[in-house]
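Asker: after the sequence you'll find the predicted model.
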Amino acid sequence: MQFSRHLVISLLLGVSVHTSSAQQPKILVFSKTEGGYRHTSIEAGKIMFINTAKQYGIAADTTEDATWFTPAKLSQYKTLVFLSTRGNVLDSTQQLALMDYIHTGGGFVGIHAATTTEYEWPWYNRLAGAWFDGHPEPQQALYRVTDKNFPATNHLPDTFRHYDEVYNFKSVQDSLHYLITVEENSYSGGKMGSPHPVCWYREFEGGRSFYIGLGHFEKDYEDPFFLSIVWKGIQWAMQLK
């Protein structure tokens, strides 16, 4: 993929990039991180969203500026994508704006480290569905598709192997609909037993929430298999499917 120098510099600086027209539904890709490890794949993910969105009839803006979280600004988006966010990224006013957004029918899509976010805010745990609880070294594992009646997984094989960082989770919400699980006997370091979910969805307080735990590597954001799951999940969260 070829990208303009202006686009790459804007993304690296965390500047919101506006690529939409008035006719297209829009998503906001939010990738702010606070403290600890920051995924190098974030930049690849932002570039992918901006360049790929139009293929789905969608426009994508990106930002790492949490002041974007106001009712007025969020209201222009059909879904918010938390792309490997980390830490306490929203203040109390911004948290209220996110809650209002979901309560008025907005969508939420969490990718990979989105579950390492806002550990001190229980409502976010309910929105995202779980919190991160460590991981072994990246390795190949066997994944099982547990629900093929959902747009993001209805095109997938029953099982597949994938090399990634396999997250363990805690505070897993009871009302999640699991879409993909990982077989812990196919890799080392799993500690959740069976089932061990890695992708799920739920209707939540007036909005929709979708999460996928895969997506650690930059190469994932050029992988048609992974991206098909992400984009179909986004379309569902946007209530386009």
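Answerer: Arrived safely. Numbering: from 1, shown residues only.

Asker: CA atoms for contacts and neighbours, from now on please.
Answerer: OK.

Asker: quick one: distance of the helix or strand encompassing His6 to the chain centre.
Answerer: When elements are assigned from DSSP states H and E, His6 belongs to helix 5-12. Its chain's C-alpha centre and that of helix 5-12 lie 22 Å apart, by Cα atoms, centre = their mean, to the nearest Å.

Asker: and for stretch 133-143?
Answerer: 18 Å.

Asker: adding another structure so you can compare the two:
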Amino acid sequence: MAANVPRRQFIKGATAAVAATAAAQALPASTANADPGGGQGKGHVEPTVKSPLTTNTGPGIDQYFDPSYNVVRGRVPESYHPWVANREDRILLYTRTAGPRHAHLGPALKAGINPALTPQNVLQNAMIKWMGEVGVQVDWTEDVSRLASISSSYKAVVFASTSRDVMWKHGTAVAPASAVDTTTGAHLDAAKTALRQYVRAGGGFVGIHNAFGTEYNWPWYEGLLGGANYYDHGNHQNGDVVVVNSDSSTDRIPKRWAFRDEWYNLVPFPTRVKFLLTVDESTVATKSRTHPGHGDFHPVSWCQYYDGGRAFLTTLGHDSDAWRDGSGYPSQEFFKQHIVKGVLSAMGTVPFCS
């Protein structure tokens, strides 16, 4: 299914495909989406849908094919595609916004790679410092043309609090005339193709906070996020983060820690992923005006293999002080460790989604 199908038509088609194969063989138990908190219901498994495989998937893993996003995805390391063997210990940080801009991003950046930063660019400065402490170099940009020509030498691409449609060069056609959305007639942006091909070649992807408020109408990107999307949030408020699965990003941090965030509500709810952290909703005072919250199982971090690459995702990180060492923000050191190890895992430097 093409990635540019309108969302309503896309969901209808995906629903029909799943319904037509509901009696098919279930996913193996090792990949069943039965979370430890019971958020999917005990014994929940997802239907298997077989489809002709692309050259990007090896034999014997067709049961992991997801018809909703037309990819192999989930807790399936066999699907990883190590096409590029000589990647550097370097990541690309992308913070472009085409809608609301979080305060922790500071003023919009000038075009090009590694433009000048101000002290108000809190998240960018933090990522450069934090990853530098573990020997990883960071390039940063908000220039979509730089994303469109992304180097395969990066071990991971990080979308941090991006917003809305950040993969278009607005007002110009940067894709060839043949690359046209047959529904809208609009030219597809080269950055979308570049990101997708980067992931398919075994690249790592990290989505942080409002990366979930980005590219709503691109189904492939929604699948990259774990088959999830931002819906709304309640107040910026206290809550307890709970570790629900051990992984590189949760190693050596407490099983429960106090934090403050917006606690994003998600529609769709993530599927086929390895859940890492949740928020205990009994410790959150207000949910939102329109969403009832996720009850006993409200994930805030997870990971998955996706279309040949690796993806680490978290909705955490709203407050600027969460990105400032020594700020006194509750459990800031645990948040920092989770982010750094999560990025390293997507890079493949430490075990990923194991």
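Answerer: Happy to help now that I have it. From a predicted model like this one, the values you see are computed outputs, not experimental measurements.

Asker: in the helix holding His6 of structure 1, what's buried?
Answerer: Leu11 (16 or more other Cα atoms under 10 Å).

Asker: got the residue ranges for the strands in the stretch 101-250 of structure 2?
Answerer: Secondary structure of the stretch 101-250 of structure 2 by DSSP state E, counting those that start in this stretch: the strands cover 137-141, 156-160, 204-208, 230-232, 237-243.

Asker: okay, those in JSON lines with distance to Asn265 of structure 2 and mean neighbour count next?
Answerer: JSON lines is the format used below for the strands of the stretch 101-250 of structure 2 (distance: least, Cα to Cα, whole Å; neighbours: other Cα atoms under 10 Å):
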{"stretch": "strand 137-141", "distance to Asn265 of structure 2": "28", "mean neighbour count": "21"}
{"stretch": "strand 156-160", "distance to Asn265 of structure 2": "18", "mean neighbour count": "26"}
{"stretch": "strand 204-208", "distance to Asn265 of structure 2": "14", "mean neighbour count": "25"}
{"stretch": "strand 230-232", "distance to Asn265 of structure 2": "5", "mean neighbour count": "18"}
{"stretch": "strand 237-243", "distance to Asn265 of structure 2": "14", "mean neighbour count": "19"}
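
Asker: could I get the ones you listed as JSON lines with distance to Leu123 of structure 2?
Answerer: What follows is the strands of the stretch 101-250 of structure 2, written out as JSON lines (distance: least, Cα to Cα, whole Å):
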{"stretch": "strand 137-141", "distance to Leu123 of structure 2": "11"}
{"stretch": "strand 156-160", "distance to Leu123 of structure 2": "8"}
{"stretch": "strand 204-208", "distance to Leu123 of structure 2": "11"}
{"stretch": "strand 230-232", "distance to Leu123 of structure 2": "20"}
{"stretch": "strand 237-243", "distance to Leu123 of structure 2": "20"}
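
Asker: can you give me the helices for structure 1?
Answerer: 5-12, 41-52, 71-74, 92-103, 122-128, 224-237 (DSSP state H).

Asker: tell me, how many residues neighbour the closest residue to Ser188 of structure 1 other than its chain neighbours?
Answerer: Distances taken as Cα to Cα, 6 or more residues apart in numbering place Pro136 nearest to Ser188 of structure 1, at 7.1 Å, with adjacent residues excluded. Using other Cα atoms under 10 Å, Pro136 of structure 1 is surrounded by 14 other residues.

Asker: which position in structure 2 aligns with Pro136 of structure 1?
Answerer: Mapped onto structure 2 by TM-score structural alignment, Pro136 of structure 1 lines up with Gly234.

Asker: wait, what's in contact with the aligned residue in structure 2 for Tyr221 of structure 1?
Answerer: Alignment note (TM-score structural alignment): Tyr221 of structure 1 maps to Trp323 of structure 2. Trp323 of structure 2 makes contact with 104, 122-123, 126, 317, 332, 336, according to Cα atoms under 8 Å, 6 or more residues apart in numbering.

Asker: quick one: Lys234 of structure 1 and Thr79 touch, right?
Answerer: You called it Lys, but residue 234 of structure 1 is Ile. Yes - assessed by Cα atoms under 8 Å, Ile234 of structure 1 is found in contact with Thr79 at 7.2 Å.

Asker: who touches both of these two?
Answerer: Joint contacts of Ile234 of structure 1 and Thr79 (Cα under 8 Å, 6+ apart) are Val109.

Asker: ok, how many other residues are close to the equivalent of Ser249 of structure 2 over in structure 1?
Answerer: Here Ser249 of structure 2 is matched to Ala152 in structure 1, going by TM-score structural alignment. Neighbours of Ala152 of structure 1 under the rule other Cα under 10 Å: 25.
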